[in-house]
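# this is a predicted model, with the sequence first.
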Amino acid sequence: MRTKKKNSASKHFTYTCYFSHIGLFGASGTTTGKSSIKICKFLGDISYPLYMVHYPFMYLFYAWVWQENLTFTQIWPITLLLFLGTILVAYLFLKLYDEPFRKWLSKKLLMKS
């Protein structure tokens, strides 16, 4: 019982302190080079679409790996393709759905005011 309380306390500490500091350090950084600014903008733009589309891909991938009992050496090329493919799908989702919807929604809301 005592170990369970320690584990709970350590999880609480980790979630509240450690992860919040990671976010703080990431948000307080600055970029100065043109290429790093472009990369950061691209990653920031696709972050939410990537969050939305990666779940189905990952669940199907994990189910396949688990069912076939595959090793790392067997799956690393597919993992790389999945990584790049997920970024591509997120980008397409951003350009074909997210940005047009936000533009339409902005016009709709600005017309009312």
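Okay, I see it.

# could you use CA atoms for every contact and neighbour count after this?
Fine.

# what are the ranges of the helices in the chain?
Using DSSP state H, the helices of the chain run over 2-13, 19-27, 34-68, 72-93, 99-112.

# what's in contact with the first one?
Judged by CA atoms under 8 Å, 6 or more residues apart in numbering, helix 2-13 makes no contacts with residues elsewhere in the structure.

# distance between it and the chain's centre?
Averaging C-alpha positions (CA atoms, centre = their mean, to the nearest Å) puts helix 2-13 28 Å from its chain's average.

# between helix 19-27 and that helix, find me the angle.
20 degrees (axes from the mean of the first three to the mean of the last three CA atoms, to 10 degrees).

# turn the helices of the chain into JSON lines, including mean neighbour count.
Shown next, in JSON lines, are those (neighbours: other CA atoms under 10 Å):
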{"stretch": "helix 2-13", "mean neighbour count": "11"}
{"stretch": "helix 19-27", "mean neighbour count": "11"}
{"stretch": "helix 34-68", "mean neighbour count": "13"}
{"stretch": "helix 72-93", "mean neighbour count": "14"}
{"stretch": "helix 99-112", "mean neighbour count": "10"}
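
# comparison target below:
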Amino acid sequence: MTPGQQAETLAQRYLEQQGLTFVERNVRYPFGEIDLVMRHQKYWVFVEVKYRSANQFGGALQALSKAQIGRIRKAASHYLQIQRLDVPCRFDVVAMDEGQIQWLVDAF
């Protein structure tokens, strides 16, 4: 298991402990990827997991670019269309730096 896959597993467990329900993982399209799809109350939550083993390049939160946000939004829109879902959704980020977890609800 790669460090990224381990981070996604830890993020999933953490979010489940916070009351979210797991739906799907690593949803990939040619134009974008969703790390985790979860449910939280009435929301479908698309989660981007960011992991950095060291802060020398700015940490996990700084690793999320505008282009990447655009790809995640496009992938989520496509996911909702394919699943025929007309539901409220949000985009969360789980950032992991040196063993610490930060959960940003409705991050973008």
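Here it is on my side, so go on. On a predicted model such as this, the values are computed, not experimentally measured, just so you know.

# overlay the chains and give the TM-score.
The pair, once superposed, lands on a TM-score of 0.29 when counted by TM-score structural alignment, normalised by the length of structure 2; 50 aligned residues with a CA RMSD of 4.3 Å.

# mind listing what's buried along whichever strand or helix holds residue 10 of structure 2?
Per DSSP states H and E: residue 10 of structure 2 is located in helix 3-17. Neighbour-count burial for helix 3-17 of structure 2 flags 7, 8, 10, 11, 12, 15 (criterion: 16 or more other CA atoms under 10 Å).

# would you turn these into JSON lines with distance to residue 37 of structure 2?
Formatted as JSON lines, the buried residues of helix 3-17 of structure 2 follow (distance: CA to CA, whole Å):
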{"residue": "7", "distance to residue 37 of structure 2": "15"}
{"residue": "8", "distance to residue 37 of structure 2": "11"}
{"residue": "10", "distance to residue 37 of structure 2": "14"}
{"residue": "11", "distance to residue 37 of structure 2": "11"}
{"residue": "12", "distance to residue 37 of structure 2": "9"}
{"residue": "15", "distance to residue 37 of structure 2": "11"}
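
# what sits against the residue most central in space within structure 1?
Central residue of structure 1 (CA atoms, centre = their mean): residue 51, 4.1 Å from the mean position. Shown in contact with residue 51 of structure 1 (CA under 8 Å, 6+ apart): no residues.

# ok, it to residue 57 of structure 1 distance?
11 Å (CA to CA, to the nearest Å).

# ditto for residue 13 of structure 1
In terms of CA to CA, residue 13 of structure 1 sits 31 Å off from residue 57 of structure 1.

# go on, residue 106 of structure 1?
The value you get for residue 106 of structure 1 to residue 57 of structure 1, if CA to CA is used, is 31 Å.

# cool, and residue 64 of structure 1?
11 Å.

# cool, and residue 23 of structure 1?
26 Å.

# my read is that residue 86 of structure 1 contacts residue 57, right?
Yes - counting by CA atoms under 8 Å, residue 86 of structure 1 touches residue 57, with 7.5 Å between them.

# the strands in structure 2, which residues?
21-29, 32-40, 43-52, 89-97, 100-104 (DSSP state E).

# tilt between the fourth one and strand 32-40?
So the one you mean is strand 89-97 of structure 2. 100 degrees.

# for the first one, same thing?
For the pair strand 21-29 of structure 2 and strand 32-40, the angle between their directions (the same axes, to 10 degrees) equals 170 degrees.

# what's strand 21-29 of structure 2 packed up against?
helix 3-17, strand 32-40 (3 or more CA pairs under 8 Å, 6 or more residues apart in numbering; DSSP states H and E).
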